[in-house]
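Trainee: 3D, please:
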Amino acid sequence: MEFLQSIVLGVLQGLTEFLPISSSAHLAIFPKFLGWEDPGAAYTAVVQIGTEIAVVLYFWRDIWTIGSGWVRGLFSAEARQEPEWRMGWFVIVGSLPIVAIGLLLEDMIDDNFRNLWVIGTTLIVLGVVLGIAERVGRNARPIEDLAWGHAVLLGLAQAAAVVPGVSRSGATISMGLFLGYERAAATRYAFLLAIPAVVGAGVYKLKDIPGGDNAYGWGPTLVGTVVSFAVGMAVIHWLLKWVSTRSYAPFVVYRIALGSLVLILLGCGVIGAEVAIDG
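Mentor: You can find the predicted model right below:
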């Protein structure tokens, strides 16, 4: 039964990681709906590694270009004039806020934030934010226009995703739209910016898989991670095509509807608010 549940959650993770609807919220909400035990913060962090491996493989050319250009810039003044050098630093600097906040608030993230009242509310609030960003954003700047100030703001936006329900991609994309970046450019950068943070969090949480804050053992967790990778590859390809011609409006509606449903069920006493399990 644990393997079946982990497969289902792996599919859910793969479907929701890249859409601006919060994968961590879904991994907290749907076990409640299905009467399953909460998979735990450690399971959630580790299974996300699967989807980030999908990002690495899908964008390997971009990552190689940026990484090799950044390394060359360490030794060559000429290479430091290239856009790859700046982009490498933008990803590094943009990753620092979520790392710092994640370490400082680790206990709150694992316990206090994993509460359906919090998750339902953040789904709605960030849904409204994304909707406003979609409406007021100029959808004009290419990613090549990225500057230091914007890189910091995008990093701070991503850091808000330590609260389940916010969504790393949703927060980063919203900020990108507010700053006037093209929808596809903001989405692509959000994927690249998430790699250090998600992989780092997943590796850090590996220690908690045997026992600890994880409802499953190594076997089911690894299966869920593999499933999330496979589904994630397909979702990345689909989403990048979608945003090139269409808006984020359906995701705004979905976030608000799901958040409202969660709050209504909580208010009626149909489900309980606590989702964290004891380590």
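Trainee: could you use CA atoms for every contact and neighbour count after this?
Mentor: Fine.
Trainee: can you give me the helices for the protein?
Mentor: Counting by DSSP state H, the chain has helices at residues 2-16, 23-34, 41-58, 60-73, 83-104, 106-110, 116-136, 148-159, 168-178, 183-205, 218-245, 249-267.
Trainee: looking at those, which is closest to residue 142?
Mentor: Proximity to residue 142 (C-alpha to C-alpha) singles out helix 183-205 among these, at 6.2 Å.
Trainee: buried residues in that closest one?
Mentor: 183-199, 201-202, 205 (16 or more other C-alpha atoms under 10 Å).
Trainee: and stretch 147-166, by the same measure?
Mentor: In stretch 147-166, counting by 16+ other C-alpha under 10 Å, buried: 150-166.
Trainee: got it, and stretch 99-111?
Mentor: 99, 102, 109, 110, 111.
Trainee: second input sequence below; structure requested for side-by-side comparison:
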Amino acid sequence: METWQLLILALIQGITEFLPISSSAHLILPAQLLGWADQGLAFDVAVHLGTLSAVLLYFRNDLFQIARDWTLNSVGKAPSTLHSRQGWMLIWATIPAVVFGGIVSVTGLDDAMRSIAVIAATTLIFGALLGFADRRPNLTQPLEKLTLKQAMIIGFAQALAIIPGTSRSGITITVGLMLGLTREAASRFSFLLSIPIIVAATTLVTLKLVTSDVSVDWMAMFSGIVVAGISAYLCVHFFLAFINRIGMMPFVIYRMLLGLVLLGVLFV
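Mentor: Take a look at the predicted model:
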């Protein structure tokens, strides 16, 4: 692909990675509508590194406290704290997605599901579920009150995001809202929960890149990291700043329109 095309896709990935609108649905549109070539493994590594850098930087204070208290509690046998409990929640909630993702990858189902029909259906279905969850009363539970059971339920929901178009952030936020979390609490836990998954995905794709004979345009890759990282950081910042005021309905409406566009691409 041309460098400018990669940068546009990096911008799309950075913006859509953490919004509940499905990055996979957006990345397939340029190829289908404009005939762009496949972006390749190097691009996948670049954008994953960019979005990972963004979320690590944004939640650096939270992550430091979680890592510190979890280590002291697990190794040093220090008393349990809020942050050490959050560390265990993130670990246990990540396991379902890792197991399910591994099974899908080994069986080759991930490639089979990357179709416009699947993405259009999941965009519409899970968009409607997000709208239903956002309209429920009593969305009052703060993140500090999240239980291990609730975290595991969100973790099992995250495993569904292996299906293209579902949106990892969308499904985890949806289930968080259904459990009674505030919009901000559901979103913050969703973003924190993304970190181990992005690390795993980046590692897997990097191994594929290293073992392949694909040539790498290092300047384009570096540019992709920067563009995806900056756009993802700004996206997370403004999303958390305004989500309690605007709610999820703008994203629900957008998903409905996007799903219809994908159906149009499929049948026209």
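Trainee: how about the helices of the first structure in a markdown table, adding distance to residue 211 of the first structure?
Mentor: Converted to a markdown table, the helices of the first structure look like this (distance: least, C-alpha to C-alpha, whole Å):
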| stretch | distance to residue 211 of the first structure |
| --- | --- |
| helix 2-16 | 14 |
| helix 23-34 | 19 |
| helix 41-58 | 10 |
| helix 60-73 | 34 |
| helix 83-104 | 21 |
| helix 106-110 | 15 |
| helix 116-136 | 23 |
| helix 148-159 | 28 |
| helix 168-178 | 27 |
| helix 183-205 | 12 |
| helix 218-245 | 10 |
| helix 249-267 | 29 |
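Trainee: so which of the ones you listed is the most packed in?
Mentor: Highest mean neighbour count of the helices of the first structure: helix 168-178, a mean of 28 (counted as mean count of other C-alpha atoms under 10 Å).
Trainee: tell me which two in the buried residues of stretch 99-111 of the first structure are the farthest apart.
Mentor: Top of the distance list for the buried residues of stretch 99-111 of the first structure (C-alpha to C-alpha): 99 and 111, 17.8 Å.
Trainee: still on that earlier bit, how about the helices of the first structure, which one is nearest residue 212 of the first structure?
Mentor: Comparing those by C-alpha to C-alpha, helix 41-58 comes nearest, at 7.9 Å.
Trainee: which position in the second structure pairs with residue 151 of the first structure?
Mentor: The alignment partner of residue 151 of the first structure in the second structure, by TM-score structural alignment, is residue 151.
Trainee: state the distance from the nearest residue to residue 120 of the first structure once chain neighbours are set aside to residue 38 of the first structure.
Mentor: The shortest distance from residue 120 of the first structure to any non-neighbouring residue, by C-alpha to C-alpha, 6 or more residues apart in numbering, is to residue 259 (4.1 Å). Separation of residue 259 of the first structure from residue 38 of the first structure (C-alpha to C-alpha, to the nearest Å) stands at 18 Å.
Trainee: swap in residue 87 of the first structure?
Mentor: 38 Å.
Trainee: now do residue 147 of the first structure
Mentor: 41 Å.
Trainee: and residue 2 of the first structure, by the same measure?
Mentor: Separation of residue 2 of the first structure from residue 38 of the first structure (C-alpha to C-alpha): 12 Å.
Trainee: surely residue 152 of the first structure is in contact with residue 93?
Mentor: Yes - contact criterion C-alpha atoms under 8 Å: residue 152 of the first structure and residue 93 qualify, at 6.7 Å.
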